[in-house]
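Colleague: Structure for this input, please:
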Amino acid sequence: MSASYISLTTEEAISKYKNNYDGYIKNELMKVEQYREAYKKIKGSLADQIVERAIWYMEHGYTVYGHGYNSYHSHGVVDCSGFTKLVYGDFGFELTGVAKKYDNIGTRVEGVYTKIVDGYWSLEGLENLRPGDILTWWKQRPNGTFYIDHVGIYMGQLNGNPAVICTARGTPTAIGIITGFKRWYGLHFYNAQRILPEGSWTPGKVIPGHEDRGPVIPERYVLPPQKPIVMPNTQNSQEQ
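Modeller: I've put the predicted structure just below:
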């Protein structure tokens, strides 16, 4: 476990956290409340637990952007695929930390695509997506071929807009919630993958092998916790 690249020093990470926190309250935390209201019917399901764990890492994980094998475990450092792997790993899913391999994970969700609407990109086929799906975005190589360069966890529709929790810019930590597909996220959308089994959206249903193992706490932080860390109420602890 180590970080091969860390984007910020501790001083820079603390400054970034403080400078972006007011916007985070108005944007990300507002979207969290929208999610909880819109998807209260699946509260406690495996899919909901995964989305809530992603939210927990956004709020209490004190992530800094960077790369490395299990670099969150060692330094609190994540990139997009490392974050996705981290969240699903808490529930017994063994995913890759390499973004370009995500088109081979799970099954493709058909009928999800982007098109131009009134001069802007729009993500279509939202009725085919479910919270907990994985969305991917492409980048082009110099030889003209394409590969997956960015991944994120689909939260659902918030006020009619598709919402994804993933690594993002302009947020206190490395994680934020994006809902805008009009430009880059629409142009570069690649596909949607589903790894969650049937029953994952049913509250109270236990999927064997995918019980909550609890969140990872890093051995050390580049961004030291700026507030007390509140541990999540895991499904397992709620049943005890």
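Colleague: make it CA atoms for all contacts and neighbour counts henceforth
Modeller: Fine.
Colleague: Hmm, Glu211 and Ser45 touching each other?
Modeller: No - here Ser45 does not reach Glu211: they are 10.7 Å apart, not a contact under C-alpha atoms under 8 Å.
Colleague: Of these two, which one has the most company?
Modeller: Counted by other C-alpha atoms under 10 Å, Ser45 and Glu211 do not tie: Ser45 has more neighbours, with 19 against 16.
Colleague: ok, and the closest non-adjacent residue to that one?
Modeller: Pro203 (4.0 Å; C-alpha to C-alpha, 6 or more residues apart in numbering).
Colleague: pretty sure that neighbour belongs to a strand, no?
Modeller: No - counting by DSSP: H, G, I helix; E, B strand; the rest coil, Pro203 is located in no strand; its state is coil.
Colleague: now the helices for the protein?
Modeller: 10-26, 28-38, 46-60, 71-75, 80-89, 184-187, 235-239 (DSSP state H).
Colleague: okay, these in TSV with distance to Val164 and mean neighbour count next?
Modeller: Formatted as TSV, these follow (distance: least, C-alpha to C-alpha, whole Å; neighbours: other C-alpha atoms under 10 Å):
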stretch	distance to Val164	mean neighbour count
helix 10-26	15	15
helix 28-38	10	16
helix 46-60	10	23
helix 71-75	20	24
helix 80-89	11	24
helix 184-187	10	17
helix 235-239	23	11
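Colleague: For Arg220, find the nearest of the ones you listed.
Modeller: Closest to Arg220 of the helices of the chain, according to C-alpha to C-alpha: helix 71-75, at 5.0 Å.
Colleague: One more sequence to fold, the one below, so I can look at both together:
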Amino acid sequence: MKNKTKLNNRIIAFLLALTMVLGIGMFFAPAAQAASSSVISSYNQDEKPKVDAYRASFNGSLAQTMVGRAIWYMEYGFMVYGHSKYATTGYIDCSNFVSLVYKDFGYNITSASRKYDQVGTRVSGVYAKKISGSSRYTLVGVNKLKPGDIFTFWAKDSNGKKYISHVALYMGVINGKPCIINTCKGNPTAIGIVSSFSYWYGSNLYQVRRVLPSSAYAAGGKIKDKGPVIPAKYQMKPTKRIILPKNLRVGF
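Modeller: Alright, predicted model coming up:
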């Protein structure tokens, strides 16, 4: 037993030395820290009332069910922001999030944000207008929007050319305000709800795209649901029992 231990120690020492000589290293990403009490308090004051209101008006249509799935991921997905596949790593970014929600219901759309100007069709008449005499913006054409529409936002590359850098899923008008759900900062996980287009979400709004057919907005239609993706591992330790949509009253 002692000889075996000595041999193992020698092997470990050799591998460490080889690593140093060759400059090879291994990196283990630390688990994400649990949300602070202030972040949780903010979520309970901002997101939770919107989720409660959405549940109260839920009609069971495909479009609203998809938005409900996005909410489920926000509350039970324990997602951490990162540019890799959620299914294998537990990380998520904006375009992977929107793509993930759509794929749960059989719609295969790109996970590359730059390509979202090719997804579905453009919803005309929706744009952000700068308020006269102010630095703020307001969203125009809210009445033309439908749940499940995809909001796209622009940035500029080194040559000054615009490209789509961020995407989000439209939820609907909740408590009197148009809302989107997307990856953003300041929440317990990587997902949060935005209801203001006054600043960046207004000034950098690019286009709104629609993928769903008209039948998706009618209650009582047949829904093909593959179920949510459960990652192979979580970067954030779940803080509560994960309840699948089928075991929740309205699925989220």
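Colleague: returning to what we had before: got CSV for the helices of the first structure, with distance to Tyr113 of the first structure too?
Modeller: Listed next are the helices of the first structure as CSV, based on distance: least, C-alpha to C-alpha, whole Å:
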stretch, distance to Tyr113 of the first structure
helix 10-26, 29
helix 28-38, 22
helix 46-60, 22
helix 71-75, 32
helix 80-89, 21
helix 184-187, 9
helix 235-239, 34
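Colleague: Out of these, which is closest to Asp133 of the first structure?
Modeller: Short answer: helix 46-60, nearest of the helices of the first structure by C-alpha to C-alpha, at 8.6 Å.
Colleague: if we can go back for a sec, what separation is there between the residue nearest to Ser45 of the first structure and Gln49 of the first structure?
Modeller: Distance, Pro203 of the first structure to Gln49 of the first structure, using C-alpha to C-alpha, to the nearest Å: 10 Å.
Colleague: so what sits against both of the two?
Modeller: Lys43 (C-alpha atoms under 8 Å, 6 or more residues apart in numbering).
Colleague: rewinding a little: let me know which of the helices of the first structure is the nearest to Ala168 of the first structure.
Modeller: Of the helices of the first structure, the one closest to Ala168 of the first structure (C-alpha to C-alpha) turns out to be helix 80-89, at 8.7 Å.
Colleague: Give me the mean deviation of the closest one from the second structure.
Modeller: Comparing helix 80-89 of the first structure with its match in the second structure after superposition yields a mean distance of 0.5 Å (mean C-alpha distance after the TM-score superposition for the first structure).
Colleague: The second structure: matching residues for that helix?
Modeller: Counting by TM-score structural alignment, helix 80-89 of the first structure falls onto residues 94-103 of the second structure.
Colleague: Where do the strands of the stretch 151-252 of the second structure begin and end?
Modeller: 162-174, 177-183, 191-194, 205-210 (DSSP state E, counting those that start in this stretch).
Colleague: What span of the first structure is the third one aligned with?
Modeller: Going back to what we said before, that points to strand 191-194 of the second structure. Counting by TM-score structural alignment, strand 191-194 of the second structure corresponds to 175-178 in the first structure.
Colleague: Mean deviation, that stretch versus the second structure?
Modeller: Mean for stretch 175-178 of the first structure is 0.2 Å (mean C-alpha distance after the TM-score superposition for the first structure).
Colleague: outside of that stretch, which residues touch it?
Modeller: Glu28, Lys31, Tyr57, Met58, Thr63, Ala163, Val164, Ile165, Cys166, Thr167, Ala168, Arg169.
Colleague: can you do 10 Å?
Modeller: Contact partners of stretch 175-178 of the first structure, identified using C-alpha atoms under 10 Å, 6 or more residues apart in numbering, comprise 24, 27-29, 31-32, 54-55, 57-59, 61-65, 78-80, 83, 152-155, 161-171, 185.
Colleague: chain center to the match of helix 80-89 of the first structure: distance?
Modeller: Centroid separation between stretch 94-103 of the second structure and its chain, computed with C-alpha atoms, centre = their mean, to the nearest Å, is 7 Å.
Colleague: can you tell me how far the residue located most distally from the centre of the first structure sits from Asn191 of the first structure?
Modeller: Within the first structure, the residue lying farthest from the chain centre (C-alpha atoms, centre = their mean) is Asn143, at 30.0 Å. Separation of Asn143 of the first structure from Asn191 of the first structure (C-alpha to C-alpha): 21 Å.
Colleague: Could you do Ala13 of the first structure as well?
Modeller: 32 Å.
Colleague: With adjacent residues omitted, what lies nearest to the alignment partner in the first structure of Asp117 of the second structure?
Modeller: Superposed on the first structure with TM-score structural alignment, Asp117 of the second structure falls opposite Asp103. Closest residue to Asp103 of the first structure apart from its sequence neighbours, by C-alpha to C-alpha, 6+ apart: Gln193 at 7.1 Å.
Colleague: Does the one you found touch Tyr102 like I think?
Modeller: Yes - Gln193 of the first structure is in contact with Tyr102 according to C-alpha atoms under 10 Å; the separation is 7.9 Å.
Colleague: Need the overlap of contacts for the two.
Modeller: Ile134, Leu135, Thr136.
Colleague: What's the match for the second one in the second structure?
Modeller: In the second structure, the residue equivalent to Leu135 of the first structure is Phe151, according to TM-score structural alignment.
Colleague: Its match is in contact with Ile180, isn't it?
Modeller: Yes - judged on C-alpha under 10 Å, Phe151 of the second structure makes contact with Ile180 at a distance of 8.0 Å.
Colleague: Quickly list what's touching both of these two.
Modeller: Val167, Ala168, Leu169, Tyr170.
Colleague: Contact partners for Ala155 of the second structure?
Modeller: By C-alpha under 10 Å, 6+ apart, the neighbours of Ala155 of the second structure are Lys161, Lys162, Tyr163, Ile164, Ser165, His166, Asn204, Leu205, Tyr206.
Colleague: now do Ala192 of the first structure
Modeller: 102-103, 106-113, 128-129, 133-137, 151-154.
Colleague: Can you flag the buried ones in those residues?
Modeller: Using 16 or more other C-alpha atoms under 10 Å as the burial test, these include 102-103, 106, 108-109, 112-113, 129, 133-137, 151-154 as buried.
Colleague: if I look at the nearest residue to Phe146 of the first structure once chain neighbours are set aside, how far off is Gly214 of the first structure?
Modeller: Nearest residue to Phe146 of the first structure, sequence neighbours excluded (C-alpha to C-alpha, 6+ apart): Gln140, at 4.5 Å. Distance, Gln140 of the first structure to Gly214 of the first structure, by C-alpha to C-alpha: 37 Å.
Colleague: Alright, that wraps it up for me.
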